[in-house]
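J.: I need the structure of the sequence given here:
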Amino acid sequence: MAINAPAHSYSREPDIRLEDYLDDKLQSTTDFESLDNLIASVEVQRSQLQTQLDDATKELQDARRAAQDRQGGLAKSIEEFHRLQESIDARMKIVAESTAPDEANRRLEQPMKQLHKVELAYQYVSLLQDVEKLRLEARSHLPQSPKAALQSYSRLKELSVRLRELQRAADEAATHLVNYVEKITEDLWQEMKDIMSKELENILKKRNWPQGVDTNAEMDDEWLQCFEKLVDLQVPEILYSEGVVTLLPIEVMAKPFVQWFRFQFMGDNATSNPQSFGTFCIPQFLSLIDKWEGFFRDNMGYILASRFKETRAREVRDLSVYVDPACALITALLPVMREKVNDMVQHGLKNPQFLSSLMVQLMDLDDEIRSRFNYDGGDLEQGWAGLTSEVLEKHFDDWFKAEKDFALERYHVIMNSFDARNIDYDYSGSGKMKPTFGAVRVTDLLKSVTSQYERVRRFSHKLKFLIDIQLEILDDYHDRFKDSLDTYYTINSTLGRTLHGLTKEQAAALEGTGAFESLCKVLGSSDHIIATLKDWSNEEFFVTLWDQLQTRAKRTDTDGNIASGMSYENVKDKTSSVVGSDGDGGMLFDETIAAYTLRRKTAEEYIISALNDSHQKAFRPYVAKAHWTTISDSTHVEASQLSVTPELDEPLKILKRNLAFLAAALSTAVFRRIWRASLEKLQDLLWTNVLMTQNFTTLGAAQFVRDLDAIASLIDRHIPDGSAAFSTLQDGLRLLNLPLEAEGGAVSLQEASDRVFTDNTEAKKLLAELDLESLTPANARKILQKRVENSE
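T.: The predicted structure follows:
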């Protein structure tokens, strides 16, 4: 049922709800009977809603008033802030323009400094109190408990180290304090060692050490316990020390030995003279160590092993200076020997000859200590550098200058000696090269120089000896060879004689075997130098030096220095062109060997040339002989029945003389090589000027064969099968000497001529039948034409 509701100005949504409400309450006519109740209920509800509305309105007004109050308060606060800011700005301006703060700072500055000084002084005093406390604690445990004393000492040492580190970070501040703490620490350590040493000294005094102690005796318990306490005291110092530390108990026990050494060799005794250093001082020093070596090892070896062998520090447990009592004794004795050596060096600086011998004596001493006692000096990898290295670190230049002066002086004496240029025929056996006395002495000199420096440890020192002494001498000796060969060439060449002339002395020197002798000196000496240098290049010392040079060169730029004062290029030019390359070849003496090889080759060529000249002159009368056409009554002449041509007597003498001389001076290989070349020239001479020039009768051909047999026989007596150099000429003479009438199926002169001139094929067959394969058909025709009988 729908009821029309009065119109109103609100939205339609409240009307709809009202309609729904009325529809719900007034669904029938009976519902009107309760209309009053409904209206009353609605009134009640309206009243309640009105109350709620009033309450909400009141709360809204209260909220608006509160918001207005808060907004007003915020505005007031903002205003107060602006006023405060203005006040602060005004005060800051006043403060900025005022001098009161600076004045206050100036007034407070001095009191603050004094306060800082007081605080710093308090800290200093506290630190010094701690230092003194630690010092006293450490001393209180000695000599009964060195291990307990070490604890306090260690703390003091750590404090000292820490202060030094802080000082560096603080720009070296508190220098006096740091130095004071370090001095206290050092003094304490020295005092601790003195206290413990004094205890051991008293024990040694009771036992009358060392005179009253037998070298085979055993140390008693008190002695051993005191020894152990000193070792325990020193263990931390040894473990954390960068250098070698002398064992304290060994040092105490070595004091009498040091006193004896000073008395014997550093006083006014005759044994203190420099000349006695090698004859008395060194032997006595080694004898002392050798005498007590067994005693120290037998009694103290297990103690040192128990303290150091089990430690984790490999650089300590494997060092002989700590685990071997004999080596520890050497360490304790070396300072006094070092002092003696320094005195000897000072004397040597004024006497170079003594300095030279002194260095050899020092090297011998170092080697004896290393080898006899296995002393490593605290260096597992390189071993003990030795006293020699210590001296050379300061005085190498002085020693090097002395050695170079001695070497050069000796070299010049060798070169100026009366027999330096004479051939030493007794140097080697038969069939070996014979150098001059000078060459042998030069290599001996160079060997002695090697012995002077081969035990030097620094690479740069060894390289300087090699280049600036040995190679310099070799270069000068090479230049002498070159000058000698140049002079020979000048006086033997037409141009040279024209330009420079030839003196009587020079002409006389070249007479006979003079030219050969002059050249053999260069050849034999050069060969001797080359052989010596090649032998040296295979020796361990020079192989090692070459490997070290290669290693350094590969790490060095070509513009840099391989060693101090020696550039890459200079070393390369002096030693080998392959320095610094990646190949495996090369030797230290490559360049020197190459230079001497060139001189040897030149001398050999000149000897061959001189032989050729000698033979040409000697054979000139023989070649000019025109009696090869003598007619014989017999159609066949036996060459062996003939006498040698008189004109050949002198050439045979010359040949014999030359063969004998060169056989004595040259090696078999060189001798054969030279004569092979020379005999080939002699064959060419006889072939061209006799066989191909002269005409021969049967008698003349047989005479030529007899002469050649005489020459060949002489050659074979000095050079086995040497006459093979005449094989072509011999074949030619066999063809030339064919009989006019053949017997027993042999080839006659006429038959040979007919077959040779038929054609080349037939000529070759003939030569093969006669076993004359060295001849050509053309040569065969020429030879056969030289027989007078063929021309008839």
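J.: from here on, just use CA atoms for contacts and neighbour counts.
T.: Noted.
J.: now the helices for the stretch 551-700 of the chain?
T.: 568-574, 590-623, 649-665, 668-686, 698-718 (DSSP state H, counting those that start in this stretch).
J.: could you dump the ones you listed to JSON lines with distance to Asn779 and mean neighbour count?
T.: Formatted as JSON lines, these follow (distance: least, Cα to Cα, whole Å; neighbours: other Cα atoms under 10 Å):
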{"stretch": "helix 568-574", "distance to Asn779": "53", "mean neighbour count": "17"}
{"stretch": "helix 590-623", "distance to Asn779": "20", "mean neighbour count": "19"}
{"stretch": "helix 649-665", "distance to Asn779": "27", "mean neighbour count": "18"}
{"stretch": "helix 668-686", "distance to Asn779": "13", "mean neighbour count": "18"}
{"stretch": "helix 698-718", "distance to Asn779": "16", "mean neighbour count": "21"}
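J.: how about TSV for those helices, with distance to Leu60 added?
T.: Formatted as TSV, those follow (distance: least, Cα to Cα, whole Å):
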stretch	distance to Leu60
helix 568-574	104
helix 590-623	117
helix 649-665	143
helix 668-686	138
helix 698-718	151
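J.: for the comparison step, fold the sequence that follows:
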Amino acid sequence: MKSEKDGLYPLQALVQSISLRFKYHFEGTRQTNRLDKPEWYFTHVLNASHEHRAFMENIVQRLLSSTEYRHIIAWREFTYLLLPLLHRKLRRTVPALVPHPPILAHTIYQALSFDSALKEEGFEIRGTSATASKGKDGKQEEKEQKWEGVSEVILGRREWFEAWMEGERVFAMDQYMEIISAQDAWLIIDDTGDDDESVIDRELKPTNSARRVKALVEQVTDRYSPLPQFVHRTRFMIVVQLPLLESYHARISSSLDAFETLSSTFMRAVPGALGSDPARPGDPKRLTSGVDGVQRLCKALVSAKYLAAAMEAWGEDLFFLELWSEINRKAALRSRAEAAVSLPDPKGAEDDVPEGTIFEELVVQYGKLVGRAEEMIVHTVCSEVESSLRAHLISGNSTQSTPASNVDGDHDIGLPPTLLGPIALLSSHLTYLQSSLPQATVTTLYRRIASHLATHILQRAIMYRGCARISPQEGKTIMTECELWVETCRHALSRSSGRAEAPWRPLLQAGRIVGAQGDSWRRIVDATLGRTTDQDWETVMLDAVGLAELSREDVSQAVKARADSGM
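T.: Next up is the predicted model:
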């Protein structure tokens, strides 16, 4: 349709007065003609359509029903004749808006809102003169046609669409930079303030930056989800939305890279990374050691985990499911997706529902960050505890000890001074992990940390000591210390203390073996070093020490480490 003069003549006459009023207010020098107020002229046309609807449906429609134009729906035809007013207005004003991205974006959003409002009112191109044609028999027929909307005047012009998208990209990246540059960007928060936390682990406490990046990405989705064309949605997602998630991934990854250097270059490599505070002087090593070091790794872990969980939820949203299905179905969209490294490889299934979601590749990449951060937490905690424990293991269990109350308060445990530091260090690390991470993550990390430390202590304190090097008294001390590791962990993991013992069971068994006395000791020696069957040997282990985690070969090595084993 070229102008409001096309269409049914009687309705053209009714539109002329509205057209003159539109020109007076929005195409002249009146104060109502403002580039920054597109909602004024969109609302003017929308009101005109709404106000005349009853007249069109009750009066004009009955008149049309008795003519050859009975296939015309009066209200739709009237509204259709109003649209050229907006087409003309947009074509004249948009060139002046291109240098002003905020006003251009506002105009596009108003156009999309107008299209949506008309569709909700029931407007379609079907039932108007735009779809009417005469068949071979001279009867009126209708050809299928879909209304693209007023917004297509702008979006259908490549240079205008690109200008708008570039403005949105710059705006989104500016907001992103503000988020990650904020002083509290990497502060772990207890209350996210979100209403839809059902899609994310409620125990997961994100950093401020993770929560804000999630909100920013959702804001971008809201900005391009009304776009009617899938090609425009795909372009917007690849150019504007994906770079935000890619940049945040790179930020966390670079912070973990910097942490791994374990040197003073951390501050210079990634200024402000993971909450480092350059205003606090002191030994830079503290940034990557102790609870402070583990805290920074936890910030990376929860940030990546929070965004990964959010993307998993977004991928199941109807909007993204439809977009991913359309990308897989159309070759032109597939080629765009294949060029984006952060999108999964489209399969080109035209009939079948595509596997996975549009965020699947990014979820995997963020998942690798989570795994890497967990690995670094385990390595950091274990390395520090082992380093602190070295002096104690070298001294071979000092006979001088400091009384320390059992966690349960039942009796005192003799705690060698050289063991106090490692015990306290492990306790502080576990306490922090328990207070900052989801329970499932804490359980996973604890099992790995405890299993590693238990193996290390088992080998260094018992297995590698050699034959006949541990006296019965020293064996009792080792047994007490093994029990103390478990009690310490049970106390630190208050929410899951019942599972604290599991990773330590091999060490506990070895400790109880070298600490056994009297008849229990003789039974262990006879069963392990004698000709007892494996089944009977395991029964003896369960009866004597309450555990049967170690192989008979390992138990034999532990038994031979006692000076009174007879070997």
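J.: with Gln190 of the first structure as the reference, name the closest of the helices of the stretch 551-700 of the first structure.
T.: Closest of these to Gln190 of the first structure is helix 568-574, at 50.6 Å (criterion: Cα to Cα).
J.: what's the closest of the helices of the stretch 551-700 of the first structure to Asp479 of the first structure?
T.: helix 590-623 (9.6 Å).
J.: mean deviation, the closest one versus the second structure?
T.: Here helix 590-623 of the first structure, set against the second structure after superposition, deviates by a mean of 2.2 Å using mean Cα distance after the TM-score superposition for the first structure.
J.: about what we covered before: for Glu228 of the first structure, which of the helices of the stretch 551-700 of the first structure is the nearest?
T.: The nearest among the helices of the stretch 551-700 of the first structure, by Cα to Cα, is helix 568-574 at 55.2 Å.
J.: can you show me the strands along the stretch 51-200 of the second structure?
T.: 132-134, 140-142 (DSSP state E, counting those that start in this stretch).
J.: counting contacts, what elements does the last one pack onto?
T.: With contacts defined as 3 or more Cα pairs under 8 Å, 6 or more residues apart in numbering; DSSP states H and E, the packing partners of strand 140-142 of the second structure are strand 132-134.
J.: ok, residues contacting the strand it packs on?
T.: 140-143 (Cα atoms under 8 Å, 6 or more residues apart in numbering).
J.: hang on, the earlier thing: got JSON lines for the strands of the stretch 51-200 of the second structure, with distance to Leu426 of the second structure and mean neighbour count too?
T.: Formatted as JSON lines, the strands of the stretch 51-200 of the second structure follow (distance: least, Cα to Cα, whole Å; neighbours: other Cα under 10 Å):
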{"stretch": "strand 132-134", "distance to Leu426 of the second structure": "80", "mean neighbour count": "14"}
{"stretch": "strand 140-142", "distance to Leu426 of the second structure": "78", "mean neighbour count": "15"}
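J.: tabulate those strands (CSV), appending distance to Arg233 of the second structure.
T.: Shown next, in CSV, are the strands of the stretch 51-200 of the second structure (distance: least, Cα to Cα, whole Å):
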stretch, distance to Arg233 of the second structure
strand 132-134, 31
strand 140-142, 30
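J.: nearest to Leu11 of the second structure, of the ones you listed?
T.: Nearest of the strands of the stretch 51-200 of the second structure (Cα to Cα): strand 132-134, 15.7 Å.
J.: top helix in the first structure by residue count?
T.: In the first structure, with assignment by DSSP state H, the single longest helix is helix 35-97.
J.: equivalent range in the second structure for it?
T.: With TM-score structural alignment applied, helix 35-97 of the first structure matches no range in the second structure.
J.: following that helix, which helix or strand comes up?
T.: Per DSSP states H and E, the first helix or strand lying C-terminal to helix 35-97 of the first structure is helix 100-140.
J.: what's the helix or strand following that following helix aligned against in the second structure?
T.: Moving toward the C-terminus from helix 100-140 of the first structure, the next helix or strand (DSSP H and E) is helix 146-169. Alignment note (TM-score structural alignment): helix 146-169 of the first structure is unmatched in the second structure.
J.: counterpart of Val45 of the second structure over in the first structure?
T.: Match for Val45 of the second structure (TM-score structural alignment): Phe285.
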